[in-house]
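> Got a predicted structure plus its sequence, pasted below:
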Amino acid sequence: MYRNNDFIYEAVSKLETLINIPIEIDSNRPNYDALLRIKNEQFIVEAKKTVRTSNQGLILSKLEEAKYNSNRPIILIAEYISKKATEELKERGINYMDTAGNAFIKCRELIIFIEGQKKAKKEKINQSRAFQEAGLKIVFQLLYKPENLQYSYRRIAEKADVSIGSVSNVMAELEDLNYLLKTGDKRVLKNKNELLERWIVDYNQVLRPRIMRKKMRFLDKDYQQQWRNINTHINDGYILWGR
């Protein structure tokens, strides 16, 4: 079920790129925002949209309580964490990361410290990544089965056979292009007919030429005329084809 914490995947994807270490994330846990694994260390994720001076005290108090009540390390993941809050988190020994790539993670032999990263401004480009190869695969999954909209980025990535980073980028662009709306408890596609029409055009121009294997023709004209009656079942499965 969708929870409005897509920034968790954005932060993880950014950190993976910076440290070149795979990070596993499981957001399908009812008792936690997510579980995170880096190398052999597993963390309980506390997800907060932003940590600013106005809410810093309350969030730090909740993190201390979670840290006290858990036998596993806690990590705060946020879209934005103020400079003052990061200093306080480090002093208290609380792990954190944000979507810009800043991170403080210290657990036994695992130590990661990155600061000074700025969130890149979105560049306006003529051809959106949402309508390039990976994006077209993702959009297909969203149009084909609307329930896929509520899945985690990881599950959408698995269904579309693309990276989590691609899902994060494409979902953000769909939102910017007014095709996607995120509410507190779900995602909703907007302007679906327009999105479908654009997908059809770009699928034929971009994706279809890359997935087509080859064109073939019948050598026997009798077979060509009786093509509907040809047995397409084979020992290991069946053949799908048409004209």
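Now that the structure is in, tell me what you want to look at.
> contacts and neighbour counts: CA atoms only from here.
OK.
> could you pull out the helices for this protein?
7-19, 56-69, 83-92, 133-144, 153-160, 164-176, 192-202, 208-211, 221-225 (DSSP state H).
> can you tell which of those helices is closest to residue 110?
helix 7-19 (12.1 Å; C-alpha to C-alpha).
> and the closest one, how far out from the chain's middle?
For helix 7-19, the separation from the chain centroid amounts to 10 Å (computed by C-alpha atoms, centre = their mean, to the nearest Å).
> residues of it that come out buried?
For helix 7-19, burial by neighbour count (16 or more other C-alpha atoms under 10 Å) applies to 7, 8, 9, 10, 11, 12, 13, 14, 15, 16.
> Please tell me how far the most centrally placed residue in the chain sits from residue 187.
Centre of the chain computed as the mean C-alpha position; nearest residue by C-alpha atoms, centre = their mean is residue 153, 3.3 Å away. From residue 153 across to residue 187, the span is 12 Å (C-alpha to C-alpha, to the nearest Å).
> How about residue 4?
In terms of C-alpha to C-alpha, residue 4 sits 9 Å off from residue 187.
> Show me which of those two is the more surrounded one.
residue 187 (20 against 16; other C-alpha atoms under 10 Å).
> if I look at the more buried one, how far off is residue 147?
Note on residue 187: its distance to residue 147, by C-alpha to C-alpha, is 10 Å.
> One more to weigh against that first structure:
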Amino acid sequence: MSSLFSASVLLEQVRLGLQQALATRISAGPAAGAAQQTWQLGASACFSVVALPLVAETTWTGALDRLTHSGPPLLVVAERISHQARTHLRARGICYADAAGNAWLRHAAGLLVALRGHQQAISSPATAPTPTAPSTVPPTQLNVAGMRLVFHLLRTPALVACPVREIAKTTRFSPSVVVRTLAYLAGHALWSADPAGWAALRPAVVEHWVGHYAATLRNRLNPQRYRWLTAAPPTWPYPLPAGCVWSGEAAAQRLLGISAEPPSMLTIYSTLPRAQLAHYLQLVPCQRGPVELLNPYFAPLALDPEQCAPPLVVYADLLASPVPRTAALAQQLREAGHW
């Protein structure tokens, strides 16, 4: 896992991995800082958890000496804990868990768990049924939820500095989606929890997101093509009802202030029922029609007079369009700094 991960991301990834492996809920409580939490396993096993990347290094001994306390049993969490460090931690009675799947938990309440990276766990009867080791390998590709989450992060850069739970709450995704998506970004050198670092990475993240947009996200938005009911299309520009926004070529013309001929392909995102919108615009289904309707994945829909989708969406739709001239519009939109 990349060193760009914040402590809160590391803690959440390891917590979710242990929860999956032990088939039991592990709740995280507040503590004194992003690198410290209290984890509750079952009704009586409580641990004082601290994220300590130094455990994987030769300087682990001094770092652990500074963590001696009299509260609940100490549970050290790290990206990866070496075999030597694990041996010394067990000898000192200090519990540990890492993102590679290694874990050793011991509690006076009758809990004993031993996990060795991606192998079967050995546990006492006080734990859940024999578990399997957690899968902490980052996803190989962004799924629909991951694409939508990255879109949120690009639109609201301040989120990158928030803890996992805050990102999940704000974006309405589960913490596991957040952890896996950030793991994917980190694995592709596209993640920083520092706003300045994220700003520097943003152009690369945008291009990566756009490159996966058409195949991963766009085709899940129920895209449907239509033609005009009458032989002659209405006079351009066409009025849109509330709950609809332009994207693609039509939106680019508006955002760039270009007065041009009517777009050869119209892209519209709408929350209205398809039949209602088709009736309003006088459209009929046609596989090669010049009008495309899609469900939005961004909210709220634009309320400005131009009725345009977010510029990043417009940019992605331009690059996904089969119309050759849209590539030049996408470049203009990018150079104008709209996204």
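Nice, thanks for sending it over. Only a predicted model underlies this, so the values are computations on that prediction, with no experimental measurement involved.
> ok, and the closest non-adjacent residue to residue 63 of structure 2?
residue 54 (7.0 Å; C-alpha to C-alpha, 6 or more residues apart in numbering).
> circling back: list the contacts of the residue mapped onto the residue nearest to the centre of structure 1 from structure 2.
Applying TM-score structural alignment, one finds that residue 153 of structure 1 aligns to residue 164 in structure 2. Neighbour list for residue 164 of structure 2: 8, 9, 12, 175, 178, 179 [criterion: C-alpha atoms under 8 Å, 6 or more residues apart in numbering].
> Tell me which of the residues you listed persist in structure 1.
Among those, the ones still in contact in structure 1 (both residues aligned by TM-score structural alignment, their matches' C-alpha atoms under 8 Å) are 9, 12, 175, 178, 179.
> ok, now how distant is the residue nearest to the centre of structure 1 from residue 12 of structure 1?
11 Å.
> again with residue 221 of structure 1
Going from residue 221 of structure 1 to residue 12 of structure 1 by C-alpha to C-alpha gives 57 Å.
> Residue 113 of structure 1 too?
14 Å.
> what's the answer for residue 204 of structure 1, then?
33 Å.
> cool, and residue 59 of structure 1?
20 Å.
> for the stretch 151-300 of structure 2, what spans make up the strands?
224-228, 244-247, 266-270, 283-285, 291-294 (DSSP state E, counting those that start in this stretch).
> helix or strand right after the helix or strand containing residue 317 of structure 2?
In the assignment (DSSP states H and E), residue 317 of structure 2 maps to helix 311-320. Remark: after helix 311-320 of structure 2, the chain's next helix or strand is helix 326-335, criterion DSSP H and E.
> Read off where that following helix ends up in structure 1.
Across structure 1, nothing matches helix 326-335 of structure 2 (TM-score structural alignment).
> Residues contacting that helix, please?
Contacts for helix 326-335 of structure 2 (C-alpha under 8 Å, 6+ apart): 248, 249, 252, 255, 256, 315, 318, 319, 339.
> Recalculate using a threshold of 7 Å.
By C-alpha atoms under 7 Å, 6 or more residues apart in numbering, the surrounding residues in contact with helix 326-335 of structure 2 are 249, 252, 256, 315, 318, 319.
> which one of the residues you listed is nearest residue 108 of structure 2?
Set against residue 108 of structure 2, the nearest of these by C-alpha to C-alpha is residue 315 (57.6 Å).
> Let's see the PyMOL selection covering just the buried ones among the contacts of helix 326-335 of structure 2.
The buried residues among those can be selected in PyMOL (16+ other C-alpha under 10 Å) with this line:
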select buried, resi 249+252+315+318+319
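> Can you report how many residues neighbour residue 203 of structure 2?
Residue 203 of structure 2 - counted by other C-alpha under 10 Å - has 15 other residues nearby.
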